[in-house]
Structures are given as structure tokens and as C-alpha cells.
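Novice: give me the fold of what follows.
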Amino acid sequence: MPRLLLAFFFVVAASQASAERCSAVVNGSEIVVDSENFTTFANDVKRREKLLSWPSRKWNKAWGSPPACNSGVLYDYLATTVPTEEIATYCLTSTEDDGYFLIPGPRNFRGLCRKTVCERVNTTVDETTEISKSIAQGATKALTEPGGARAIAHQSGALILSGSAGTITANLASTGSTMMTALSAPAVLAAAGVSVLAVGGTVYMCRR
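Specialist: So this is what the prediction gives:
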């Protein structure tokens, strides 16, 4: 009997500890987040989602995997990788292949991007490398010219170059024809703002 009680308390304790965690795919990698550490924005999101009667994902005891993180937790978590003075201008977006990212753009109350559209650019390995290098160099130089492109290297591993299609083209002019073709599309040229996101071996172009 004592052994059974001990086992029972161990399972309960483990479940409670695990229940404080959630999982998500961020920047192409699966992560587990201690959700209680990221509640500033998440609490408001959770409250408003309940008011809208959004279904919540239950703990999957059969598989032993943590529940999916809600957008509020992910926003708070990724906000730690962005300079504090800039996070107000960021929103959370997601792609089918690489999960969630934080990019410049207006957001709704859940922290999700309102109008941003992200498309994967089928760059070659060499072109992806050159794009990543170019953005990283720009981030090191801290490009802050009025009307110019802004390069940011997130601690999360994402490299972002944002600005107008023209300024980004000027900064990535030597990176290859695939990226230049994508940037010259009519919808991109007409966009209010454009961001090129490089993470791992993948490049996305986002417009709003």
C-alpha cells in the first residue's frame, strides 16, 4: 500500500509539473515552454478567448505530450528575443512548415498578425546562405536610416530584414535571382511593408 500511495503522489506531482508546460513549433524547431513564466500577455488572451467560447486543447495523457501553447504564451515567449522598445510593433504569424515567428506588423488581441501574408521563397542553398549573411551583417551594422531597411537578428535564431520592397531589394541585390523575382511581384511592390525572414535553411517573404 505505501508503494501504491508513493506512486500515486509521484504521478500527480509529475502531471502538475507537466501541466505548466506547453509545446509549439517555433522557427522550425519544436519547443516546450514553461507557460507560467510567460503570462503577461497570455493571461489577457486566455480570458478573452474564454469569452469568445474558444475550445481549449486538453492535456493528452495517453501520449504524455504537453498541450499546444496558445498565442499569448508564444507571444510572451518570443518577445524575450526582441528588444523591449520594439516588441509593440511585432505580431505572431505561423507557417505550415516552420511553425511560429515574430515579425513586424499590426496584431490583434491574441498577438496574431492582422493582415500579414507570408510566403516561402524557394531559394537555393547558396542563395539562402547569402541572404542570411546579408541580414546578419545589416543587423550588426544596426541599419536605422529613415526610410531604410532594418535588419534584426533575434535571439530565437530568426534573421529579419524589413522595410519597403525597394529598400530590401537594394540590401539583397547580390543574393540571387529568386529573391529578386519574389520582391518584384506587383503585390509585394504595393505592400505597406515587407519583411524577409531567414531561419535555418528557409526563407520567407512577408508583406502587409
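
Novice: alpha carbons only for contacts and neighbour counts from here, please
Specialist: OK.

Novice: contacts only, for the residue nearest the centre of the chain.
Specialist: Residue closest to the average C-alpha location in the chain (Cα atoms, centre = their mean): Phe101, at 1.3 Å. Phe101 sits next to Val26, Asn27, Leu78, Leu92, Thr93, Ser94, Ala158 when contact means Cα atoms under 8 Å, 6 or more residues apart in numbering.

Novice: inside helices: which ones of those?
Specialist: Under the assignment DSSP state H, the contacts of Phe101 contribute Leu78 to helices.

Novice: reformat the contacts of Phe101 as TSV; add neighbour count and distance to Val199.
Specialist: Listed next are these as TSV, based on neighbours: other Cα atoms under 10 Å; distance: Cα to Cα, whole Å:
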residue	neighbour count	distance to Val199
Val26	21	10
Asn27	22	6
Leu78	19	14
Leu92	25	15
Thr93	23	14
Ser94	17	13
Ala158	22	5
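
Novice: got a markdown table for the contacts of Phe101, with distance to Ala182 too?
Specialist: Below are those laid out as a markdown table (distance: Cα to Cα, whole Å):
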| residue | distance to Ala182 |
| --- | --- |
| Val26 | 24 |
| Asn27 | 21 |
| Leu78 | 27 |
| Leu92 | 22 |
| Thr93 | 20 |
| Ser94 | 20 |
| Ala158 | 20 |
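
Novice: just say helix, strand or coil for the residue nearest to the centre of the chain.
Specialist: Going by DSSP: H, G, I helix; E, B strand; the rest coil, the secondary structure assigned to Phe101 is strand.

Novice: how about the strands of this structure, start to end?
Specialist: Remark: strands assigned in the chain by DSSP state E are 21-26, 29-34, 90-95, 99-104, 117-121, 150-153, 159-163, 194-199, 202-207.

Novice: of all those strands, which one is nearest Pro55?
Specialist: strand 21-26 (16.0 Å; Cα to Cα).

Novice: angle of that closest one against strand 29-34?
Specialist: 150 degrees (axes from the mean of the first three to the mean of the last three Cα atoms, to 10 degrees).

Novice: run this one through as well so I can compare:
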Amino acid sequence: MLRPFLALLLIISASAATAERCRAVVNGSEIVIEADNFATFAEDVKTREKLMRWPSARWNRAWGTPPACLSAVLYDYLATTVPDNQIEGYCLTQDDKTGFFLVPGERNFRGLCRTTVCERVNTTKAETLAVTKSIANAALTTVTDPAAAVAVAHKSGAMILSGSASTLITNLNATSSTVVTALSTPAALTAVGVSVLAVGGAVYMCSGDAPEEDVPAE
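Specialist: Below you'll find the predicted structure:
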């Protein structure tokens, strides 16, 4: 009688351990998070998102795969690994290939970007490497001019260059004609708070746009 009881206890314990974990793709790499340890920001997540996530979460656990992380849990997790000055004023955005990554911008109740929209720039491997190196080198330089581009080697793994489109063009002109072309569009030139990101082997251009509604993800 004792053996079946112990076996059942192990199954219950394993299920509980799995239930505490969730998975997410961040900067092109899959990570697994102990979700219960990152619930501070998640307390602000509305019940409707949790309810919509519940069916798929139950299915994944049944197959031994951690459910997808709620964005608020993921934001809390990143907040423990990223310095305060690199998490405040940042929000989560998502791409099908790279997964989640942090960008400058206002966040909604789930930690997702409200006004910042990012588009992937179709750069070559050589251009991506050149942009990454350029931003990394700039991040080592102290920026004293308020009008200059601000470069950050983000602890989340992204290289971020922020400023006006014209300033970014000046900084990246020698590294990627594709990125310069993207920054030269009327929309980019008139946008407030433009950023170029090199993350997960890709380059993105991000800028402010119309606020997104605070609705649960599908």
C-alpha cells in the first residue's frame, strides 16, 4: 500500500513543480522561469488574461511542457536581471522569430508596449554584425551631448541605440545602408523616440505609434 502512495505523491509533486514553471522565448533563446517567484508585477495582471491562458496551460502541463509565461511574469523576471535604469521606461514587444525583447516605451498593464511599434529591418548578416558592433562600441563611450544618440548594451541581450532618426543615421551611416534607408522614411524622421535594436541576430527599428488597447492577447 505504501509504494502506490509514494508513487502518487511523486506524481503530484512533479505536477506541482511543472505548474510553477513557464516558458518564453526572449531575444531568440527559450528560457524556463519559476513563475511563482516573479509575481510582483503579475499581481496587476487582470483575471481575464489568466482565464484565457488557462486552457492551453492545462494542455501543455499534461504533456510535460511548461505553459507560456504571462507577459507580466516575464517582465518581473527580466526586472531581476536588468538594472533599474534599463527596465524603467521599457516595455515588452514580440516578434515571431526573436520572441520577446525590451524596448524603450510606455507599457500597459501586462508590461507590453502601448505606443512603441517595432519593425524588423531586412539586413544582411554582415550588416547585422556591423550594427551590433557599432552600438556596442558606442555604449562604451560616455554620452555628454543631450541631442546625441544614447547607446545601451542592454543586460537582456539587446544592443539599443536611441535618439532622433537623423542622429541615428549619422551614427549608423557607415554600418548599414538598409537601416539608414529605414530611418530615412518620413514616418521615422518625424517620430519621437526612435530606436534601433540589434538582438537575437536581427535588427529592428522602433518608434512611437498610436496607443494599443489594453486587451488580452489571443
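
Novice: before we move on, the earlier item: can you give me the distance of the residue nearest to the centre of the first structure to Val73 of the first structure?
Specialist: From Phe101 of the first structure across to Val73 of the first structure, the span is 13 Å (Cα to Cα, to the nearest Å).

Novice: repeat for Asp98 of the first structure
Specialist: Applying Cα to Cα, the value for Asp98 of the first structure to Val73 of the first structure is 18 Å.

Novice: the more surrounded of those two?
Specialist: Between Asp98 of the first structure and Val73, counted using other Cα atoms under 10 Å, Val73 has the larger neighbour count: 27 against 17.

Novice: contact partners for that one?
Specialist: Residues in contact with Val73 of the first structure (Cα under 8 Å, 6+ apart) are Ser35, Phe38, Thr39, Phe41, Ala42.

Novice: quick one: the longest helix anywhere in the second structure to the first structure mean distance?
Specialist: Ranked by residue count under DSSP H, the longest helix found in the second structure is helix 2-20. Taking mean Cα distance after the TM-score superposition for the first structure, the mean distance separating helix 2-20 of the second structure from the aligned residues in the first structure is 1.2 Å.

Novice: ok, back up a step: and in the second structure, which of the contacts of Phe101 of the first structure remain?
Specialist: Mapped onto the second structure and checked by both residues aligned by TM-score structural alignment, their matches' Cα atoms under 8 Å, the contacts of Phe101 of the first structure keep the contacts Val26, Asn27, Leu92, Thr93, Ser94, Ala158.

Novice: ok, so of those, who is nearest Lys50 of the first structure?
Specialist: Nearest to Lys50 of the first structure among those is Leu92, at 19.8 Å by Cα to Cα.

Novice: these two touch, right, the closest one and Gly111?
Specialist: Yes. Using Cα atoms under 8 Å, Leu92 of the first structure is in contact with Gly111, at 5.7 Å.

Novice: residues that sit against both of the two, list them.
Specialist: Residues touching both Leu92 of the first structure and Gly111 (Cα under 8 Å, 6+ apart): Ser71, Tyr75.

Novice: excluding its backbone neighbours, what's nearest Thr98 of the second structure?
Specialist: Nearest non-adjacent residue to Thr98 of the second structure, counting by Cα to Cα, 6 or more residues apart in numbering: Gly28, 4.1 Å away.

Novice: which residues are in contact with the one you found?
Specialist: With Cα under 8 Å, 6+ apart as the criterion, the residues that contact Gly28 of the second structure are Lys97, Thr98, Gly99, Phe100, Val199, Gly200, Gly201.

Novice: can you lay out the contacts of Val73 of the first structure as TSV showing distance to Glu20 of the first structure?
Specialist: Listed next are those as TSV, based on distance: Cα to Cα, whole Å:
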residue	distance to Glu20 of the first structure
Ser35	6
Phe38	11
Thr39	11
Phe41	16
Ala42	13
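
Novice: neighbour-wise, give me the winner out of those residues.
Specialist: Ala42 (23 neighbours).

Novice: what's the counterpart of that one in the second structure?
Specialist: Alignment note (TM-score structural alignment): Ala42 of the first structure maps to Ala42 of the second structure.

Novice: for Pro66 of the first structure, same thing?
Specialist: Residue correspondence to the second structure (TM-score structural alignment): Pro66 of the first structure is matched to Pro66.

Novice: the nearest residue to its match once chain neighbours are set aside: neighbouring residues, count only.
Specialist: Excluding the flanking residues, the one nearest Pro66 of the second structure by Cα to Cα, 6+ apart is Cys22, at 4.8 Å. Cys22 of the second structure sits with 23 neighbouring residues when counted by other Cα under 10 Å.

Novice: Cys22 of the second structure against Asp36, yeah?
Specialist: No. Using Cα under 8 Å, Cys22 of the second structure makes no contact with Asp36, being 9.4 Å away.

Novice: residues in contact with Leu102 of the second structure?
Specialist: By Cα under 8 Å, 6+ apart, the neighbours of Leu102 of the second structure are Tyr90, Cys91, Leu92, Thr93, Ser156, Ala158.
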